[in-house]
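Engineer: Quick check, what structure comes out for this input:
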Amino acid sequence: MHAHDEDRQLDGLADRLRHDDPRFAADFARGRPCRPREYRRGTAWLTLAVGLALLGAGIALGHGLLLAGGLVVSGAAGHLFDPNREQIRRGTPPPS
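Structural biologist: Here you go, the predicted model:
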C-alpha cells in the first residue's frame, strides 16, 4: 500500500468522524477530546432516575397510572443506554 492511499483512507476516516460526531472531532482537533457520543449517557441516567422515581411513587401511593408511567419511562431509558442506537436509526449496521 502506498503512502498516498493510506493518507486518503485516513482522510476518509476523519471525514466520517466529523460527520458522525462533530463535537468529538472539534474537541479532538483542539487537543482536549470529550467522550465519543456512544459513551455520553447523561440523558439516559436522568431519564432512568425520573422513571424509577415515578415507579417508586406509584408503588408507594398505590396509583396505577404512576406505576405504568414509571415502567414506560424506565423502559425508554434502557433504550438510551444502547451505544449503537444512532447507527440503527440511520440504517447502518453496528460494528462487529
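Engineer: contacts and neighbour counts: CA atoms only from here.
Structural biologist: Will do.
Engineer: Give me the residues contacting whichever strand or helix holds residue 60.
Structural biologist: Secondary structure from DSSP states H and E places residue 60 in helix 42-61. The contact list for helix 42-61 (Cα atoms under 8 Å, 6 or more residues apart in numbering) reads 63-74, 76-78, 80-81.
Engineer: cool, and stretch 80-96?
Structural biologist: Around stretch 80-96, the neighbours that count as contacts under Cα under 8 Å, 6+ apart are 38, 39, 41, 43, 44, 79.
Engineer: Now show me the structure for the sequence below, then we'll compare the two:
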Amino acid sequence: MPQSEHERLVDLAARLEREDPGFARAMRAGRPARPREYRRTGPWWGLALGMVLLGTGIALAQGLLIAAGLVLVGMAAQLVDPDPARRGRQGPGRR
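Structural biologist: The predicted structure is shown next:
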C-alpha cells in the first residue's frame, strides 16, 4: 500500500535534516543556503595554499616545496572541479 504524500514529505524532511542540518535550518527560516555539495571553500583554500607552496619552492629552489605545491594544487583542482557525471553533464564526445 503506497504511503500518503504527507508521510513521504515527513520522511524526506527527516532525511534532509540528517544529511545537511544547516541547509534544513536555513530552509525552515526562509533563507535558503547552498547545499553541502555546492560549498567549495575548502578546495579553494587548498588551491591557494598549493600555489603559495609552489611559488615559495621556486623562489627558494627547494624541490620538496615545489613537489608539495604541485601535489596540493593537483588535489585541490580535482576537488574544485566536481565529477561531471554527478552534475548531469557528460564528457566530450558523449551524447
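Engineer: just to revisit the earlier point, just the buried residues of the contacts of helix 42-61 of structure 1.
Structural biologist: Buried positions within the contacts of helix 42-61 of structure 1, assessed by neighbour count (16 or more other Cα atoms under 10 Å), are 66, 67, 69, 70, 71, 73, 74, 77, 80, 81.
Engineer: Quick check: buried residues in the helix holding residue 60 of structure 1?
Structural biologist: Applying a neighbour-count criterion of 16+ other Cα under 10 Å, the buried positions in helix 42-61 of structure 1 are 44-45, 47-55, 57-58.
Engineer: Mean deviation, that helix versus structure 2?
Structural biologist: After superposition onto structure 2, the mean distance of helix 42-61 of structure 1 to its aligned counterpart is 1.4 Å, using mean Cα distance after the TM-score superposition for structure 1.
Engineer: is it possible to export the contacts of stretch 80-96 of structure 1 to JSON lines including distance to residue 90 of structure 1?
Structural biologist: Converted to JSON lines, the contacts of stretch 80-96 of structure 1 look like this (distance: Cα to Cα, whole Å):
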{"residue": "38", "distance to residue 90 of structure 1": "14"}
{"residue": "39", "distance to residue 90 of structure 1": "18"}
{"residue": "41", "distance to residue 90 of structure 1": "19"}
{"residue": "43", "distance to residue 90 of structure 1": "20"}
{"residue": "44", "distance to residue 90 of structure 1": "20"}
{"residue": "79", "distance to residue 90 of structure 1": "16"}
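Engineer: Between which two of those residues is the distance greatest?
Structural biologist: In those, the most distant members under the criterion Cα to Cα are 39 and 79, with 13.7 Å between them.
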